[in-house]
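1. Here is a sequence together with a model predicted from it:
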Amino acid sequence: QNLVNGVAYMIVYQLSSFQFVHSIYQSIQEHNLVKGLSIAHVFFMEVSLHSALFVALHRVKRFTTWRDIGSEAAFFHASILITMVLSLPKICDFCIFTTLSFKEFNFGNGPELMPNRLVTNETLNVLSDIKSNAVSIITLCVNSILVVLIRRERKLISEPLNGRLSVERRLVITSVVSYLFYMFYFINNALARYAKIRFCGYAQWMFLGIASITPFWCLIIFTPTIRRAVFKFRTTTVEISSVQTKT
C-alpha cells in the first residue's frame, strides 16, 4: 500500500513539474481528469494509513489470543469496512470542497506546471487532518506494544515453540520498522505544514520515498520465505531468458 501511495503521490504532485510531461498534464487538466487523480491518490493514502493500523492490531491479536484462527475472517472484513468508513471524510472533502489544479509558472527554463489546492471547507479539512494524526499516533502506540510483547515472548517461549513463532516475529519486526520510517515522514510533514519549516517541506519527498520502499526491503531482509521466492523467481527468469536466447 505504501508503494502504491508513493507512486500515486509522485504522479499527482511530482511529475507535473517536469517539462517532458508538460503536454500530458495540460491534456489531463483540459479533460477535467485532475479531480479523479486527486481522489485516487487520497484513497490510496487513506488505505495505506489505516491498513498499517490494522496490520499492527492483527499482530497484537495474534500474540495475545494465541492464534485464534476462527476470528481471522471477521477481523479481516471488519478492518476493510472500518478502513472504508474512516476514508470517507477525506474522499468527500476532495470530491466536494477541495479542488486540485495545475498552474503554469515560468522560472526561466520554460513553462512548468505546479499543483495547487483550493480549500473551500476548512473545517472538514482540519477534521480529516485530526483523524489522520490520531490514527498515526494510535498505530505508533500499537507498534510500541508489539515491541514489548516480542521482548516478553522471547523470555517466556520455550525452545520448541520458538521456531514456530519466528516467522510471526519477523513479520512483526517488519511492521514495526516500516511504520517507524512512516512516522519520520509523518513528523516531517507535520513540521512542514504547521511549523512552516522550509527544509522539512523540501525533504518530505525523500521521507515519502523511504517510507514507500521500506516495507519491501524489510520483507526481503527479515522474511526468508519471501527472499527465497523473489530470488528464485529472478533466477528462473534469467534461466528462461538464456534458453530463449540460445534457441
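-> Nice, thanks for sending it over. Numbers count the residues shown, from 1 in each chain.
2. C-alpha from now on. contacts and neighbour counts both.
-> Noted.
3. For residue 1, give me its contacts.
-> 44, 47-48, 51 (CA atoms under 8 Å, 6 or more residues apart in numbering).
4. make it 6 Å
-> residue 48 (CA atoms under 6 Å, 6 or more residues apart in numbering).
5. how far away is it from residue 44?
-> As for residue 1, its distance to residue 44 is 7 Å (criterion: CA to CA, to the nearest Å).
6. what do you get for residue 155?
-> 39 Å.
7. again, but for residue 176
-> Counting by CA to CA - residue 176 and residue 44 are separated by 20 Å.
8. between these two, which one's more packed in?
-> residue 176 (24 against 20; other CA atoms under 10 Å).
9. Neighbours of the closest residue to residue 54 other than its chain neighbours, how many?
-> Distances taken as CA to CA, 6 or more residues apart in numbering place residue 79 nearest to residue 54, at 6.3 Å, with adjacent residues excluded. Residue 79: 19 surrounding residues under other CA under 10 Å.
10. can you check the one 3 residues further on too?
-> Residues lying near residue 82 (other CA under 10 Å) number 13.
11. Now name the helix or strand holding it.
-> Under the criterion of DSSP states H and E, residue 82 resides in helix 72-92.
12. Quick check: buried residues in the next helix or strand after that helix?
-> Once helix 72-92 ends, the next helix or strand along the chain (criterion: DSSP H and E) is strand 99-106. Of the residues in strand 99-106, 99-102, 104 count as buried by neighbour count, 16 or more other CA atoms under 10 Å.
13. who does strand 99-106 touch, helix- and strand-wise?
-> Applying 3 or more CA pairs under 6 Å, 6 or more residues apart in numbering; DSSP states H and E, we find strand 99-106 packed against strand 111-118.
14. second one coming, line it up with the first:
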Amino acid sequence: SQELLDAFDLINLIFITIALVVTWPLAIFVYSKLLLCKPYSTNYTFTLIVLNGVSELFGCTTFLVNFQIATFPFARPLIVLLSNKDIGYPMKALDYLANGIGLHTAFFVALNRCKSIISLRRKGTDSTFFFASTTISLLFASLKIIDLYAFSNHYYNETDFGSGPIFIPMIEVFDKTLRTITDIETAVVSCCTFILNVVLAVFLARRRIPDDRCTSENIDCRFKGERGLIITSVVSYTFYTFYFVNSFIARYYDITFCGYAQFLFLGLASLTPFWCLIIFASSIRR
C-alpha cells in the first residue's frame, strides 16, 4: 500500500542519512591518511581509490539534497532555494559530476586490480594510469553536465500530497541525443566493470595463499596485500550492480517499489567502497 511505501521511503532516508553522517568524518580521516602518509601517499593506486570513495559519498549526499528529500514536507525551504536555477543547477551539476566520476573510477579501480594481479612482480606508482583514469572520468562525467545546461530543463513540481506540500523533481528534455549517448555509455561502463569484478572474484576464489608462505620477498606476500583491495572492489561493485539494476527497472518498467528503493541502493553502493576498504584491506587499519 501507499502507506507502507511512504514508511519505507522515510526509513531509507533516516538510515542512509545517519550512515552518511557517521561515515563522512571517518572517511575524511582515513582518506587523508592515504593521501598524506607514506607509503600510501606515494602510491597512485590508493589515490584512485580515494577519488572513487569520495566521489561515491559526495554523489549520494548531493542526490539526497537535490532529489530524495524533495518529497518530504519538512524540506520545502531547501527545495524552494534549489528551485532557483542559479543555485539548483550548480548543485545538480555537482551531483552528475560526482556520480559520473564514481562510476568511471570504479571501472578503473577494477581494471587496476586486474592489471596488478597479472603483473605482481612489477613495482611502480601507476601515476600515468591514475592521471589517464582521472582525465577520462572527468570527460565522460561532464557530458551529463552539458546535457543539464544545454538540452534539458530541470525543475520541481509542487503538489499537495495530503500531509503537506511536497516537490516532485521533473525533467523536460529538449533533445534526447546526448542523453541517449550518456545512457548507453553508462550501461557499457557498468557492464565492463561488472565483468572485470567477476574476473577478479574468480581469480580470488581460485587462488589461496597460506599465511606461512608469505614473506616480504615473495610474490605470495604481494598477493596477500592485493587481496584486500580486490575484495573491496568486488564487494563494493556488487552493491552498485544492485543499484544499477534497480534503477533500470524503475526507469524503464515503471515498478513503483524500485523507485522507492532507489535511494537505499544508491546509499549502500556509495557507502560500501569506504567500509569494504576498512574491513578487507587490513593495512589501512594499522
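-> The structure has been received and is ready for your questions. Worth saying up front: this structure is predicted, and the values here are computed from it rather than measured.
15. any idea how far the residue nearest to residue 54 of structure 1 lies from residue 215 of structure 1?
-> Taken as CA to CA, the span from residue 79 of structure 1 to residue 215 of structure 1 is 20 Å.
16. now do residue 244 of structure 1
-> From residue 244 of structure 1 over to residue 215 of structure 1 (counting by CA to CA), the distance is 34 Å.
17. How about residue 57 of structure 1?
-> In terms of CA to CA, residue 57 of structure 1 sits 17 Å off from residue 215 of structure 1.
18. Counting neighbours, go ahead and name the busier of those two.
-> Set side by side, residue 57 of structure 1 and residue 215 show more neighbours around residue 215, with 22 against 19, by other CA under 10 Å.
19. And that one? What does it align with in structure 2?
-> In structure 2, the residue paired with residue 215 of structure 1 is residue 273, using TM-score structural alignment.
20. quick one: that match and residue 260 of structure 2, what's the gap?
-> Distance from residue 273 of structure 2 to residue 260 of structure 2, by CA to CA: 23 Å.
21. if we can go back for a sec, what sits against the match of residue 215 of structure 1?
-> Contacts of residue 273 of structure 2 by CA under 6 Å, 6+ apart are 53, 236.
22. can you rerun that using 10 Å?
-> With contact taken as CA atoms under 10 Å, 6 or more residues apart in numbering, residue 273 of structure 2 is in contact with 49-50, 52-54, 56-57, 106, 232-237, 239-240.
23. try residue 269 of structure 2
-> By CA under 10 Å, 6+ apart, residue 269 of structure 2 lies in contact with 56-57, 60, 235-244, 263.
24. nearest to residue 68 of structure 2, of those?
-> Taking CA to CA as the measure, residue 68 of structure 2 sits nearest to residue 263 out of these, at 7.1 Å.
25. which SSE is that closest one in?
-> Residue 263 of structure 2 belongs to helix 256-280, assigned by DSSP H and E.
26. and that helix, which residues are buried?
-> 258-278, 280.
27. check the fit of that helix onto structure 1 and give the mean distance.
-> Superposing on structure 1 and averaging over aligned pairs (mean CA distance after the TM-score superposition for structure 1), helix 256-280 of structure 2 comes out at 1.6 Å.
28. Correct me if wrong: the residue nearest to residue 54 of structure 1 contacts residue 56.
-> No. Counting by CA atoms under 10 Å, residue 79 of structure 1 stays clear of residue 56, with 11.4 Å between them.
29. Please say which position in structure 2 residue 68 of structure 1 maps to.
-> Using TM-score structural alignment as the criterion, the counterpart of residue 68 of structure 1 in structure 2 is residue 122.
30. Please report the distance of residue 115 of structure 1 from residue 100 of structure 1.
-> Counting by CA to CA - residue 115 of structure 1 and residue 100 of structure 1 are separated by 7 Å.
31. hmm, who's touching stretch 108-120 of structure 1?
-> Against stretch 108-120 of structure 1 from outside (CA under 10 Å, 6+ apart): 12-23, 25-26, 34, 38, 93-94, 96-106, 125.
32. Excluding chain neighbours, what is closest to residue 282 of structure 2?
-> In space, and not counting its chain neighbours, residue 282 of structure 2 is closest to residue 228: 7.0 Å by CA to CA, 6+ apart.
33. Residue in structure 1 paired with the one you found?
-> Aligning on TM-score structural alignment places residue 228 of structure 2 opposite residue 170 in structure 1.
34. Could you tell me how far its match is located from residue 41 of structure 1?
-> 30 Å.
35. Looking at the two, which has the bigger crowd around it?
-> Shown here are residue 170 of structure 1 and residue 41; by other CA under 10 Å, residue 41 has more neighbours (23 against 18).
36. how much space between the more buried one and residue 87 of structure 1?
-> Distance, residue 41 of structure 1 to residue 87 of structure 1, by CA to CA: 12 Å.
37. now swap in residue 233 of structure 1 and tell me
-> 36 Å.
38. When those two are compared, which one has more neighbours?
-> Between residue 233 of structure 1 and residue 87, counting by other CA under 10 Å, residue 87 is the more crowded of the two (22 against 12).
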